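Visitor: Sequence plus the predicted model coming up.
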Amino acid sequence: MRFSVCIPNFNYASYLGRTIDSVLSQSHTDFEIPIADNNSTDASWEVIQEYVAKDKRVIASKNPTNVGFAGNLDAVSRMVTAEYTIMLSSDDLMGAGALETYQQLIGLIGNQSFIISSTWHVIDPDDNRTGVSGPPQKMWLKTDIDTELSKQLGCDVYKVKAGELLKRGLLNAKGAFNFAATCYRTEDYIKVGGYGGTRMMNPDKWFHFRLLGGPVEYAYFIDKPLFSYRVHPNNQNALQKKSGALKFFVDEYRTTFETDKTMLEKAGITQKDLTDSFVLNIIHKYTFRRIKEGSPMGAFRLWCMGFAAYPAVMFKKRLTYILFLFILSGPLGYWILKPFKQNFNN
């Protein structure tokens, strides 16, 4: 069973060697490591060439220009020759035995289209563990735990039909998988047309939605830390925040009209369900957050975006008007909402 552990990279020379080493040290050795460098300006390419010279399983390509994060995910995916693909960020780590565990689960579930993900450790720039990120809430439920698979792997293994998980994702505007821990069949990547390269933020989330709404039959989550996600000032999430959160909201809005009829039918929801989810989980939720953060103008911008996108839905929700009153109250709204947890009931 052969894996392609894809590493898209941009300016992570200080972490890249540790990432590659974490893959090369796996007990399961039948893999390749395609690396696509997105025209880095640091010493990344020199680091990559050192590993290419040392191990024939490491193959590399450098983009002549920066094609963006999503574009680089497709660039590295085009280098894949193995049956199964795992995308690993160039600042993250693959834990000991990760490939062996994935191989074991794939052997147990047989010949089907799937997505597999797992829990990961959270680490700092010096590889110190600072936390654990398990199954995303609302996406994986205790009732999803498969007792037989859990017994075989020695940890909780969640199993959900693809359509059901897609439904949960669309209705909660949440992704179900940890980026650096997700494995899928390479042929399924080809079937859905790859990442697409057009999403400005979190392109993996939309890609996973299309896998769930397309060829994938079941999704699995191994509740055991098999990867490590690194938090540092220049990681992808931090850079996305610096680039402006509006990109995130535009991408979420696009999901409401780019989710096609086939995906909606597989999820068992309607277009109205999707637009209602966008207003509740994106517009209302983040307007609430902006008020709590003391940013009434940021809240007002989102509130206006909601009316620009789906005015009829906004008009019907009483929370729309409650939030507007808090926006108008300025600092007073911040102090009133600050003690409250985020809770929405239409």
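Guide: The structure has been received and is ready for your questions.

Visitor: Could you use CA atoms for every contact and neighbour count after this?
Guide: OK.

Visitor: Against Phe248, how distant is Leu212?
Guide: Per C-alpha to C-alpha, to the nearest Å, Leu212 is found 21 Å from Phe248.

Visitor: Which residue of these two possesses the greater neighbour count?
Guide: Of the pair Leu212 and Phe248, Leu212 is the one with more neighbours under other C-alpha atoms under 10 Å, namely 27 against 18.

Visitor: and the more buried one, what is it in contact with?
Guide: Taking C-alpha atoms under 8 Å, 6 or more residues apart in numbering as the contact definition, Leu212 lies against 162-163, 165-166, 219.

Visitor: Distance from stretch 39-49 to the middle of the chain?
Guide: 25 Å (C-alpha atoms, centre = their mean, to the nearest Å).

Visitor: Put this next to the previous one:
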Amino acid sequence: MKVSIALATYNGEKYLREQLNSILSQSIQDFELIACDDCSTDSTLQILNEYVEKDIRIKVFANEKNLGFKKNFEKAILLCSGDYIALSDQDDIWTEKHLQVLLENIGKNDLVGANAFLCDEKAKSTGIDLLSCSRIDFLPKTKDEWFFFLLHSNIFQGSACLFRK
């Protein structure tokens, strides 16, 4: 049961090292990290390549032309070979058990989403989580209600989700 992490980057040098370190510090270590850089003009690609030298689980792909964040994530996902895929933004910071909690909770579902804390520009927790700042006061009960809810009122960030390939 291997996990792939799809990381999309673009001019992310400010927070990238902290996110890469949080990924490499996961309690679950059986993963590959697929990073797609979307023509960064800062040191993002150099930072990624520096980490490639340190860890064979990291694979970096540099786009020849800027794809935009949606297509860049799509490319990263298509390059993943794991049974499960977790998405990562360049400015996330994962807790040590991020992947473990998601894997323990996916069960027979195709997707699991988790809560996330918001951080300030210095990557410090604001103490506010996504669920507490959402405007919902119920959770759907049926699959159809969940589908409609996630399609129109999604409170889960991609970086807090895990899905089956």
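Guide: Thanks, I have the structure now. Remember, it's a predicted structure, so these values are computed and weren't measured experimentally.

Visitor: So after superposing, what's the score?
Guide: Here the TM-score for the pair of chains, by TM-score structural alignment, normalised by the length of structure 2, is 0.90; 163 aligned residues with a C-alpha RMSD of 1.8 Å.

Visitor: Now do the helices in the stretch 51-200 of structure 1.
Guide: In the stretch 51-200 of structure 1, the segments counted as helices under DSSP state H, counting those that start in this stretch are 68-77, 98-109, 147-153, 162-172, 186-191.

Visitor: What residues in structure 2 pair up with the third one?
Guide: Going back to what we said before, that points to helix 147-153 of structure 1. Here helix 147-153 of structure 1 fails to align to any part of structure 2, judged by TM-score structural alignment.

Visitor: out of the helices of the stretch 51-200 of structure 1, which comes closest to Cys304 of structure 1?
Guide: helix 162-172 (21.2 Å; C-alpha to C-alpha).

Visitor: on contacts alone, who are the packing partners of that closest one?
Guide: For helix 162-172 of structure 1, the contact count by 3 or more C-alpha pairs under 8 Å, 6 or more residues apart in numbering; DSSP states H and E identifies helix 203-212, strand 218-230, helix 261-267, helix 271-278 as packing neighbours.

Visitor: so where is the third one in structure 2?
Guide: Using TM-score structural alignment, helix 261-267 of structure 1 corresponds to no residues of structure 2.

Visitor: List the buried residues for that helix?
Guide: By 16 or more other C-alpha atoms under 10 Å, the buried positions in helix 261-267 of structure 1 come out as 263-264, 266-267.

Visitor: Relative to Lys138 of structure 1, which of these is nearest.
Guide: Nearest to Lys138 of structure 1 among these: Ala267, at 15.4 Å, using C-alpha to C-alpha.

Visitor: show me what contacts the closest one?
Guide: The contact partners of Ala267 of structure 1, taken as C-alpha under 8 Å, 6+ apart, are 163-167, 213.

Visitor: try Leu171 of structure 1
Guide: Neighbouring residues of Leu171 of structure 1 by C-alpha under 8 Å, 6+ apart: 273-274, 277.

Visitor: If you rank those by neighbours, which is first?
Guide: Counting neighbours by other C-alpha under 10 Å, Leu274 leads these with 22 neighbours.

Visitor: ranges for the strands of the stretch 1-150 of structure 1?
Guide: Using DSSP state E, counting those that start in this stretch, the strands of the stretch 1-150 of structure 1 run over 3-9, 31-37, 58-62, 84-87, 93-94, 114-123, 129-133.

Visitor: With structure 2 overlaid, report how far the fifth one is off on average.
Guide: In the superposition against structure 2, strand 93-94 of structure 1 averages 1.1 Å from its aligned positions (mean C-alpha distance after the TM-score superposition for structure 1).

Visitor: whereabouts in structure 2 does that strand align?
Guide: The alignment of strand 93-94 of structure 1 onto structure 2 (TM-score structural alignment) covers residues 93-94.

Visitor: before we move on, the earlier item: may I see the strands of the stretch 1-150 of structure 1 arranged in CSV, with mean neighbour count and distance to Trp206 of structure 1 as well?
Guide: Shown next, in CSV, are the strands of the stretch 1-150 of structure 1 (neighbours: other C-alpha atoms under 10 Å; distance: least, C-alpha to C-alpha, whole Å):
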stretch, mean neighbour count, distance to Trp206 of structure 1
strand 3-9, 26, 18
strand 31-37, 25, 21
strand 58-62, 19, 25
strand 84-87, 22, 15
strand 93-94, 27, 23
strand 114-123, 23, 14
strand 129-133, 14, 20
